[in-house]
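Visitor: Quick one: sequence plus predicted model below, questions after.
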Amino acid sequence: MTCTLDLYTDYLISSTGQTSATGLSRLLGGAVSHDQVTRWLSGSYLDSEQVWRQAKPLIRRAEQQRPADEFAVLIVDDSVLEKAHTDPSALICTHWDHGQGRFVKGLNFVSLLYQAGALAVPIAVELIEKTEAVWDAKTQQTKAKSKYTKNEHLRAMLRVAQQQVAYRYLLADSWYASAENLNAVRALGHHFVVALESSRTVALSEAARAQGRFQAVDTLVFPEEQPLRVFLRSVQPAVLVTRQVFTNKDGSQGVLYLVSSDTTLNQAQLAAIYQRRWKVEEYHKSLKQNASMGKSPTKTPDTQANHFFAAILAYTKLEALKLKCGIGHFRLKAQLYLTGLKAMYQQLAQFTA
């Protein structure tokens, strides 16, 4: 018996603790040695191509079964897997986590998620590796920098996705709302629904834009329950902007500004489409809690990257099981855990008999 990707991803799904080469070997009763697992992790090369290959059959099946009035969206977001106690490298280093609003040491990755109906699977994932040395005149220090920005990764992924899937909208938070990104989406023939920073400026007419008369979106007066038709600084066609007020868990109120290139949408439709972006948050959570993404003690960039992509592929396996069994990732994992507890309870009963 040898270590394979299928075997390793099953182990990641089944595990509830640290995942290691020794742990997998013990689970299989020594049928695969820990050295075999280590060699497999060191010698494999997993990347975004495998992510697409595993997602493709699920997407094609969903496309065949989709009702005529249903459409797919792509969702882009990045996340940092914290690795505070792992030795730093080009892969494990300090990244700005805009979700937490602070710098975090760990592994940073950008995902492009396909979502339609019950299906939500990554079709492209890129790791942010800081391999470039850059002199910072302000701090008088040399800093590590990635060769490509997250926005450059997004545009590259969208160009590849153009040949792979049909979708109607790209959904993203304000980090990806640059004019260059929005123009790239429109050039590919798709629409966008993205969040805007409150300081982002717009013009109320083409004439105002030509004259340089812009104002921040948080100064706009919105019609009752209707989006406002405006013009962004470097995006040629008119867009819709809407303002949503929501209540946080602590009782405070927050405001979300959304912009869309689809000027046929009303307020409710625009909000409903953007709500689908929440699927990427569920994806990140399941990766870390159900696919053992952060539970490996791997120490080299190659083994760390391979374990990371194996966890992505384990997530897609969970998504396939969700569709097959009709239960979500967390419930499925809970059932696996309960089965393990029952086996341990029975074994204990035998020991004490």
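Guide: Arrived safely.
Visitor: going forward, measure contacts between C-alpha atoms and count neighbours the same way
Guide: OK.
Visitor: what are the ranges of the helices in the protein?
Guide: If DSSP state H is used as the criterion, the helices of the chain fall at 5-14, 21-27, 34-43, 48-65, 150-161, 179-187, 206-210, 267-275, 278-290, 301-325, 329-352.
Visitor: Burial-wise, tell me which of the ones you listed comes out on top.
Guide: With neighbours defined as mean count of other Cα atoms under 10 Å, the helices of the chain peak in mean count at helix 301-325, which reaches a mean of 21.
Visitor: among the helices of the chain, which is nearest residue 223?
Guide: Residue 223 lies closest, by Cα to Cα, to one member of these: helix 267-275, at 10.3 Å.
Visitor: elements contacting the closest one?
Guide: Contact here means 3 or more Cα pairs under 8 Å, 6 or more residues apart in numbering; DSSP states H and E; on that basis helix 267-275 packs against strand 191-196.
Visitor: so how far is residue 131 from the residue nearest to residue 113 when sequence neighbours are not counted?
Guide: What sits nearest to residue 113 in space, not counting adjacent residues and going by Cα to Cα, 6 or more residues apart in numbering, is residue 122, at 4.1 Å. The span separating residue 122 from residue 131 equals 25 Å under the rule Cα to Cα, to the nearest Å.
Visitor: Included below, for side-by-side comparison, is a second structure:
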Amino acid sequence: MNDINPPKCTELDYINFLIASSRVFSCTEASKCSSISIDSNSPAHDSFTRLLLRQPPDTEALWEEVKDLVTPEVGFLIIDDTVLDKPYSKHIDLVYRQWSGKHHQIVNGINLETVVWTYNDAIIPVDFRIYDIDTDGKTKNDHFLDMLNKAEERGFKPDFVLFDTWYSSIKNLKAIRNKGWHWLTRLKKNRLVNPDMTGNVAIELLTIPPEGITVHLKEYGFIKVFRIVSKDGDTQYWATDVLDMQEEKRKDLAKKAWKIEEYHRGIKQFCGVERCQARRNSVQRAHIMMAIRAFLRFEMQRIKTGITWFETKWNITRNAVNQFIRKPIYALA
């Protein structure tokens, strides 16, 4: 019987590398960090590459880690996407020219869509998709519906589904209604509504009182809309299927919806989700998965201890600096 050599590195090795690393997030750097002891058994660069190559393309590994951390019968589901910047990536799979809200222009990047579950102060990613329409033929709205269906399959019964303008199509709104869930989103100013049963008009033409107004959304049914003007003069139109919602409730839900932006900041600043320069589709997907699982560990530490993601990250660096000060490896003599 032939002995099968176990892999020299595991998923947790790579996840822990992403948690600890400050600037460089590559398989080569993971190998260097793992072989500082000059151990002949230390994993080589190829070991980490093979680790990422053998990861399944689905998101089940994330769900296996989070399913005991969430309570599907309560809380809120937030769905949004972000662009992972790849400015020098002409030959990297999954990269498309697309609009970036961060840069306010078209950039090269990977579009990551995530479902975040939140309750009280928790921010727990439970599912994600990567936009790759040239390969799978799916739009961002297709992924939105796929993730909603998967959430229902997993037993989620959210108080609200919260999402941005891009996902506010009639098809998506009806899909949420058919599941018996409530929703809150923003609408574009040209969406057609009927305020008094005399005809459809663009929502921007309505006179909307501070407490909101009930109107009929074309092809959907009755909704309640709110007009919000920000300090810089930007006008937003929020909408919900809950016709008796008050402005205070809308404001509270909008604040909850912002948590997914905090999540986006966390995976980019502390988990290196944008930093993988591998060309292959499967490696990029696996790296993104590992980065999200690394974020999960930062978040659970924050929930348990109250220590911020930033402080947790820097505590690792401080400990390394402390060890160097105590036992410096460079000297004049």
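Guide: It's in. Note that the coordinates shown come from a computational prediction; the quantities given were computed from them, not determined experimentally.
Visitor: follow-up on the earlier one: got the helices of structure 1 as a markdown table, with distance to residue 102 of structure 1 columns?
Guide: As requested, the helices of structure 1 are exported to a markdown table (distance: least, Cα to Cα, whole Å):
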| stretch | distance to residue 102 of structure 1 |
| --- | --- |
| helix 5-14 | 29 |
| helix 21-27 | 33 |
| helix 34-43 | 32 |
| helix 48-65 | 27 |
| helix 150-161 | 17 |
| helix 179-187 | 24 |
| helix 206-210 | 35 |
| helix 267-275 | 25 |
| helix 278-290 | 18 |
| helix 301-325 | 23 |
| helix 329-352 | 28 |
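Visitor: per the alignment, residue 22 of structure 2 corresponds to what in structure 1?
Guide: Under the alignment defined by TM-score structural alignment, residue 22 of structure 2 corresponds to residue 16 in structure 1.
Visitor: Can you name the residues that contact the residue nearest to the spatial centre of structure 2?
Guide: Nearest to the mean C-alpha position of structure 2, counting by Cα atoms, centre = their mean, stands residue 114 at 3.8 Å. Taking Cα atoms under 8 Å, 6 or more residues apart in numbering as the contact definition, residue 114 of structure 2 lies against 79, 80, 81, 125, 126, 127, 128, 129.
Visitor: Neighbours of the fourth one, how many?
Guide: In terms of burial, residue 125 of structure 2 registers 25 neighbours under the definition other Cα atoms under 10 Å.
Visitor: got the contact list for whichever residue in structure 1 pairs up with it?
Guide: Matched by TM-score structural alignment, residue 125 of structure 2 corresponds to residue 122 in structure 1. Residue 122 of structure 1 is in contact with 51, 52, 55, 111, 112, 113, 114, 312, 316, counting by Cα under 8 Å, 6+ apart.
Visitor: Which residue in structure 2 aligns with the last one?
Guide: When you say that, I think you mean residue 316 of structure 1. In structure 2, the residue equivalent to residue 316 of structure 1 is residue 296, according to TM-score structural alignment.
Visitor: what about the residue nearest to residue 122 of structure 2 when sequence neighbours are not counted, distance to residue 125 of structure 2?
Guide: Once flanking residues are discounted, residue 122 of structure 2 sits nearest to residue 303: 6.9 Å by Cα to Cα, 6+ apart. Taking Cα to Cα as the measure, residue 303 of structure 2 and residue 125 of structure 2 are separated by 14 Å.
Visitor: show me the residues around the counterpart of residue 175 of structure 2 in structure 1 that make contact.
Guide: For residue 175 of structure 2, the aligned position in structure 1 is residue 184, judged by TM-score structural alignment. For residue 184 of structure 1, the set of contacting residues under the criterion of Cα under 8 Å, 6+ apart consists of residue 155.
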